[in-house]
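Trainee: Provide a 3D model corresponding to the input given below.
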Amino acid sequence: MAVADPVRDGIRCMMLRGGTSKGAFFVAEDLPTDPAERDDLLLRVMGSPDPTQIDGLGGAHPLTSKVAVVSRSTEPDIDIDYLFFQVGVDEPVIGTAQTCGNLLAAVGPFAIERGLAQATTERSTISIRLVNTGDVAQVSFATPDGRPDYDGDVAIDGVPGTAGRIDIALSGGEKPLLPTGAVSDEIDGHRVTLIDNGMPVVLLRADEFGVDGDESPVDLESRDELHDAVERVRRAAGPLMGLGDVAEQTVPKMLLLSAPREGGAISTRAFIPSRVHTSIGVLMAASVAAGIRIAGAVGADLARIDPADETTGVEHPTGTFPAAVTVSREADGTWSASSSSVRTARKIFDGTVFARPRR
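Mentor: Prediction:
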């Protein structure tokens, strides 16, 4: 049951870093059941709308303005349901059209911390349904003495230091890998590949937009004409991908691709969609890695791929993401894919958060 007064009494909340994102985690029963009331509360908790989010938990960037709501699953063979919310920073918007593969790394540990799931051995595997997309993930992590252990020697680009290894295996379910059924389409004069291997993305050639591919996120964000051109493609791509009108949504993500520079398979700059990602999301990387393994897809001719190696090095502004992806073509010509990745997570605080009285 939700607390009677989230302003004066507060709500149970845990802040965790998952991969290269950070978010506020809640047990579903601690929040209002009415969607409008819940969304208003989350905006007030995160301090939105405000570019600084000075009066809430948000960190003034989409990568740190995220919420995970977790509950026991009623689905057979599934342990946990994970509902993701992308909270607008300077706009009062709550997005649920996408999920977050980075925060997914922290869902299993959080579920055990809150008693929603039980550790089984020294290393536990939790089956998680991604409610936003319908995908199912198997997430494995260390649980000595029945508790998550966040310490370890695994480093991931975009996060300082090291932490415990978290393995994520994701199946795409029954939705098509290529939403239009085509390896490439044309939108606003640009050849594009529309693909969804856990995250709906649009693959674009960086050079068609006057981008070399090694620019910083700050540089790219300062180019208004570039943003407008990418946004025109994004809004046209939404209906083609079955997402409807995406003007107020944060999907699809827009990926500018160029030849690799640091020994990876492909170089990326990701619009998410108005800001440019300082690294890359787990599921964005999985979608890129799947796309460039399909002959004729945008970026396939730029990629350097070893066909014998399932791991695809997806370069981003702060390093390289190793995305392990398998892609296959069915007898009827449709493409499918599955992916796995290694992430880390860390519990930052656990306690009570107090919502601002009003927006």
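
Trainee: from here on, contacts and neighbour counts on C-alpha atoms
Mentor: Noted.

Trainee: show me which positions of the one helix or strand residue 346 maps to end up buried.
Mentor: Using DSSP states H and E, residue 346 sits in strand 345-353. Neighbour counts using 16 or more other Cα atoms under 10 Å place 345-347, 353 of strand 345-353 among the buried residues.

Trainee: same list, the residues you listed, but as a markdown table with distance to residue 83 please.
Mentor: Shown next, in a markdown table, are these (distance: Cα to Cα, whole Å):
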| residue | distance to residue 83 |
| --- | --- |
| 345 | 18 |
| 346 | 19 |
| 347 | 19 |
| 353 | 19 |
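
Trainee: another sequence for comparison is provided below:
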Amino acid sequence: MVILKNLQLINFKKFSYLKLEFSEGINFIIGENGSGKTSIIEAISYLSIPRSFRGVKDEFLIKFNEVGWTIKAEISNLTEHNIQITYKKDGFKVIYLDGKKIKTFLKLFEIFSVLTFHSNNYNLIDQSPEVKRKFFDWFFSILNYEYFISLYKYKKILVQKNKALKLKSDISIWNKQLKQYSDYILKIRKNYIAQLNSIIIEQNDKINIDYRNSLNDKNFDDFIELEMKRGFSIIGPHRDNYEFYFDGKNAKFFASEGEKRRIFLNLVIAMVKLTQKIKKLKPVIAFDDPFNVLDEKNFKNFLEEIKNLNAQIIISSTSLKIENNNYNIILIN
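Mentor: Okay, the predicted model is just below:
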């Protein structure tokens, strides 16, 4: 079981200095809107994949009038580890593990995972293909470092291809490089969605996720003429989609709001179980203000189910919606 024991923030967002202590079970971070609760969840998430889950650039995480920020954490994963991530305004970012500088976050990936859920996720079923792709890309990147790297390289090549398309230049060289990474991306997506579905069906046999591959056994070069006309890339993993089905029907159009919440909560449980299976560790689970969207009764039942998985849970909220003497309460002024 992976445990976040404590967290320190220095010049991060609104905090000059903040230190928080967490317990093994369920932790509530309570504070008013604007108190910095989401920034804390953001920092916790950063320890797993060093980038903001909201897509905020590192430079905008610096407290006003400061030159950089630092996140420090003590974690327990069979053994104790100390993590420090420091960013300076000049773009220089350094990651330390147990006092030693590391070149990539691969070492962090191996010892620590955080599954973070926030406002864009809670109504995932109704979101655009782009939002759903980002959600699953984030999750699959946590599970698989090679997927993260392949996706990063694919996107860099895609930028070059789109530049070439605007200039009406030959794109075959870029298509060849895109295929090198897209084959792996599609393989992992199909594999992980199949595994998620296998777990979900054991929980609720009415729920299914359909992964829609835009290439659909075709090649990038099959679309050269059309892409030249349009001036941008129209096919590839960056155009794929995921659809959720409930009782055989597309949940986006036919499921009730309650059923959509049930689908999402079943997905979260499946994600925790799949993380445990693939990474051989139990992730920290963080929720940012879930009660804005998820009702208290169902979320309480969901927490009990997650608790049975022996995972540490961290929840931010404006008030303690669920009474329980066993919860660790952290008040943010």
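
Trainee: list the TM-score for the superposed pair.
Mentor: Aligned and superposed, the two chains score 0.26 in TM-score terms (TM-score structural alignment, normalised by the length of structure 2); 150 aligned residues with a Cα RMSD of 6.7 Å.

Trainee: any idea which of the buried residues of strand 345-353 of structure 1 is closest to residue 105 of structure 1?
Mentor: Nearest to residue 105 of structure 1 among those is residue 345, at 6.2 Å by Cα to Cα.

Trainee: for the closest one, give its distance to residue 167 of structure 1.
Mentor: Using Cα to Cα, to the nearest Å, residue 345 of structure 1 is found at 11 Å from residue 167 of structure 1.

Trainee: for the stretch 201-333 of structure 2, what spans make up the helices?
Mentor: Here the stretch 201-333 of structure 2 has its helices, by DSSP state H, counting those that start in this stretch, at 224-230, 251-254, 257-279, 296-307.

Trainee: please identify which of those is closest to residue 83 of structure 2.
Mentor: Residue 83 of structure 2 lies closest, by Cα to Cα, to one member of these: helix 257-279, at 19.2 Å.

Trainee: how about the closest one: buried residues?
Mentor: 260-276, 279.

Trainee: what about the nearest residue to residue 236 of structure 1 once chain neighbours are set aside, how many residues nearby?
Mentor: In space, and not counting its chain neighbours, residue 236 of structure 1 is closest to residue 187: 7.0 Å by Cα to Cα, 6 or more residues apart in numbering. Counted by other Cα atoms under 10 Å, the residues lying close to residue 187 of structure 1 total 15.

Trainee: helices or strands next to the strand holding residue 346 of structure 1 in the packing?
Mentor: strand 11-18, helix 101-113 (3 or more Cα pairs under 8 Å, 6 or more residues apart in numbering; DSSP states H and E).

Trainee: any chance of the ones you listed in JSON lines, with distance to residue 193 of structure 1 and mean neighbour count too?
Mentor: Below are those laid out as JSON lines (distance: least, Cα to Cα, whole Å; neighbours: other Cα atoms under 10 Å):
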{"stretch": "strand 11-18", "distance to residue 193 of structure 1": "28", "mean neighbour count": "21"}
{"stretch": "helix 101-113", "distance to residue 193 of structure 1": "21", "mean neighbour count": "26"}
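
Trainee: need these in JSON lines (columns: distance to residue 256 of structure 1).
Mentor: Formatted as JSON lines, these follow (distance: least, Cα to Cα, whole Å):
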{"stretch": "strand 11-18", "distance to residue 256 of structure 1": "24"}
{"stretch": "helix 101-113", "distance to residue 256 of structure 1": "20"}
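
Trainee: what sits in contact with each of residue 345 and residue 167 of structure 1?
Mentor: Common neighbours of residue 345 of structure 1 and residue 167, using Cα atoms under 8 Å, 6 or more residues apart in numbering, are residue 105.

Trainee: residues contacting the closest residue in space to residue 242 of structure 2 that isn't next to it in sequence?
Mentor: Once flanking residues are discounted, residue 242 of structure 2 sits nearest to residue 211: 4.7 Å by Cα to Cα, 6+ apart. Shown in contact with residue 211 of structure 2 (Cα under 8 Å, 6+ apart): 189-190, 193, 240-243.

Trainee: from those residues, which land in strands?
Mentor: Within these, residues falling in strands by DSSP state E are 241-243.

Trainee: make a markdown table from those and add distance to residue 157 of structure 2 to it.
Mentor: Below are these laid out as a markdown table (distance: Cα to Cα, whole Å):
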| residue | distance to residue 157 of structure 2 |
| --- | --- |
| 241 | 20 |
| 242 | 23 |
| 243 | 27 |
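
Trainee: from the residues you listed, which single one is nearest residue 180 of structure 2?
Mentor: The closest of these to residue 180 of structure 2 turns out to be residue 241 (Cα to Cα; 20.4 Å).
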